[in-house]
Every structure is written in C-alpha cells, then in structure tokens.
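> pasting a predicted model and its sequence here:
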Amino acid sequence: MPAAVDHVQLAAPPGSEDLLRAFYADALGMAEIPKPPALAARGGCWFAAGAVQLHLGVEPGFRPSRKAHLGLRVTGIEAYAARLEGHGTRVTWDDALPGHRRFHALDPVGNRLEFLEPLGGSGV
C-alpha cells in the first residue's frame, strides 16, 4: 500500500526553466532542489516546500491541461493570494468546495494550480 505521495510532476515546454524558477521560487516561495546529474540533462527543475516536492519536466509539444491540476494546501490564503497577485499572477476565487477557501491560478506555462485552506485554518 502507498504510504505517502513522494512528489508530483507537471510538464512544461522546453526552455521554460527560467520562467518556472521565477514563479515557483519567487512567487510561490518554494526552494529549488538539485536534480540528480543523470536527470538534470533532461531539463526541467524541481522545487520543495516542507514535505511537498514538485518536479517540472520538459515535454516537447507541451500543452497544459485545462482540468487536471495540482492542489496545494496553504495557510493564510488571503495573504498568499495577494502575494501571487503582486507577482502578476491572476487569481480566481472559487467557493464551491464546502469547508474551504480556495482559488485557482495558472503557472507561467499554463499549468492549473489550486490553492486551498480549510475554514478555521486548521491546515489538516
């Protein structure tokens, strides 16, 4: 049986690493982590925040999915949304998930991201 999610991988177009670094490190506040040398040659970049790891892999012919998305639980969602907006990212609030505040945004290559916080801020 699976014990935990080790990481999530999203695709990105070739040559987009600098855009991804600016978004995931600067706007989202994640730390870039080094890829193993054998994998670094493939391009892309990896990021982490606490136990969350996100891998962005290069995919020739990349087209972002309109529905599939990464969901990130955050604390202080209002401030986090303001942080993203301050970096030029459009935030779209959605109140359809009971018991949560949430919004969606797109990364610079069009990957859909969901940010959510349980009402009451329990984070669990």
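Great, that's in hand. Remember, it's a predicted structure, so these values are computed and weren't measured experimentally.
> okay, CA-based contacts and neighbour counts for the rest of this
OK.
> which parts of this protein are helices?
Taking DSSP state H, the helices of the chain run over residues 17-21, 37-40, 77-86.
> as a markdown table, these with distance to L56 would be great.
As requested, the helices of the chain are exported to a markdown table (distance: least, CA to CA, whole Å):
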| stretch | distance to L56 |
| --- | --- |
| helix 17-21 | 8 |
| helix 37-40 | 11 |
| helix 77-86 | 19 |
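> TSV for the ones you listed, including mean neighbour count and distance to G99?
As requested, the helices of the chain are exported to TSV (neighbours: other CA atoms under 10 Å; distance: least, CA to CA, whole Å):
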stretch	mean neighbour count	distance to G99
helix 17-21	16	31
helix 37-40	10	40
helix 77-86	15	14
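> what's the closest of these to Q53?
For Q53, the closest of the helices of the chain is helix 17-21, at 14.1 Å, according to CA to CA.
> adding another structure so you can compare the two:
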Amino acid sequence: MPRFHHANLGVPPGLEDAEGAFLVDILGYRRIDVPADLVGVARWYEADDASQIHLSTDPDHRPAARAHTAVEIDTEVESRLRAAGISYRTTGRDGLTVLFCADPAANRWELRIAG
C-alpha cells in the first residue's frame, strides 16, 4: 500500500526564506536537515505525521496553472493567511472548508479544514 512521503516544489532563487516562512508560520511544518550533498540546493520541511515538503531552488521555476499540493490543516490557518496578507479563495466541499492560495513562489495550495 503506497503511503505519501513528500512533495518537491520548485522555488526561484532568492525566495527560499519566504517560502520556508510560509511552510513554518502558515502551514505549521518544521525545517529539518537535508543530506550534506543537498545543502544550498534544497530545503526540507516535515509535518507531525512525518510527511514532508522539499523545496528545490530552480532558476527556471514556472508555477503550474492548475497543479497544486493539498494538505489537511487546522482551523486557524485562515487567520494566519489574513495576518500575513496572503490572499485566498474559500469554498466548501463534502463537509470541509477548502481554502486555495499561493505561496511566495506562486505554487498553488489547497488547504482542507475539517469542520
């Protein structure tokens, strides 16, 4: 049975810190060490369930128009998005509140809040 391990997202040079702040401050990931050969090339972040988001510096980064990463998240994410000045769109689906936003590198996110 497959189990999700990580998603790898591209980040333009110079946005690595802003992208990391989005993952930590908005989504609640924590930064973890990368293998020595990836220092300066990638950054890794982990959630409490051990799933990870890897960020790879990509000078040719072009965010996808529709592709996105979806995560289940706590109810406070909306106030954190507002406080950070990050625009989002809200919809409901199957008893969930679903927020769509973009991170600093313009990667799309679907934030699913059970409610």
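Done, it's in. Not measured: the values here are computed from a predicted model.
> overlay them and tell me the TM-score.
The TM-score (TM-score structural alignment, normalised by the length of structure 2) is 0.88; 114 aligned residues with a CA RMSD of 1.5 Å.
> and the helices of structure 1: which comes nearest R101 of structure 1?
helix 77-86 (7.4 Å).
> identify the residue of structure 1 aligned to L81 of structure 2.
In structure 1, the residue paired with L81 of structure 2 according to TM-score structural alignment is L84.
> got it, and D94 of structure 2?
That one, D94 of structure 2, aligns with P98 by TM-score structural alignment.
> how near is that match to G57 of structure 1?
Distance of P98 of structure 1 to G57 of structure 1, given as CA to CA, to the nearest Å: 33 Å.
> for those two, indicate the residue with more neighbours.
For the pair P98 of structure 1 and G57, the greater number of neighbours falls to G57 (21 against 9), based on other CA atoms under 10 Å.
> pretty sure the more buried one is touching A41, no?
No: assessed by CA atoms under 8 Å, G57 of structure 1 is found out of contact with A41, at 11.0 Å.
> picking up where we left off before, and F103 of structure 1, which of the helices of structure 1 is closest to it?
helix 77-86 (7.9 Å).
> so which other helices or strands are in contact with that closest one?
Helix 77-86 of structure 1 is packed against strand 100-106, strand 112-118, with contacts defined by 3 or more CA pairs under 8 Å, 6 or more residues apart in numbering; DSSP states H and E.
> turn those into a markdown table, including distance to D18 of structure 1 and mean neighbour count.
What follows is the helices and strands packed on helix 77-86 of structure 1, written out as a markdown table (distance: least, CA to CA, whole Å; neighbours: other CA atoms under 10 Å):
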| stretch | distance to D18 of structure 1 | mean neighbour count |
| --- | --- | --- |
| strand 100-106 | 16 | 19 |
| strand 112-118 | 18 | 20 |
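> for D94 of structure 1, which of the ones you listed is the nearest?
Among those, strand 100-106 sits nearest to D94 of structure 1 (CA to CA), with 5.4 Å.
> show the contacting residues for the counterpart of W46 of structure 1 in structure 2.
When structure 2 is aligned by TM-score structural alignment, the residue opposite W46 of structure 1 is W44. Residues near W44 of structure 2 by CA atoms under 8 Å, 6 or more residues apart in numbering: 31-34, 52-55.
> in a markdown table: these, plus neighbour count and distance to P104 of structure 2.
Below are these laid out as a markdown table (neighbours: other CA atoms under 10 Å; distance: CA to CA, whole Å):
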| residue | neighbour count | distance to P104 of structure 2 |
| --- | --- | --- |
| R31 | 18 | 17 |
| I32 | 12 | 20 |
| D33 | 11 | 22 |
| V34 | 15 | 21 |
| Q52 | 20 | 18 |
| I53 | 22 | 15 |
| H54 | 19 | 15 |
| L55 | 20 | 12 |
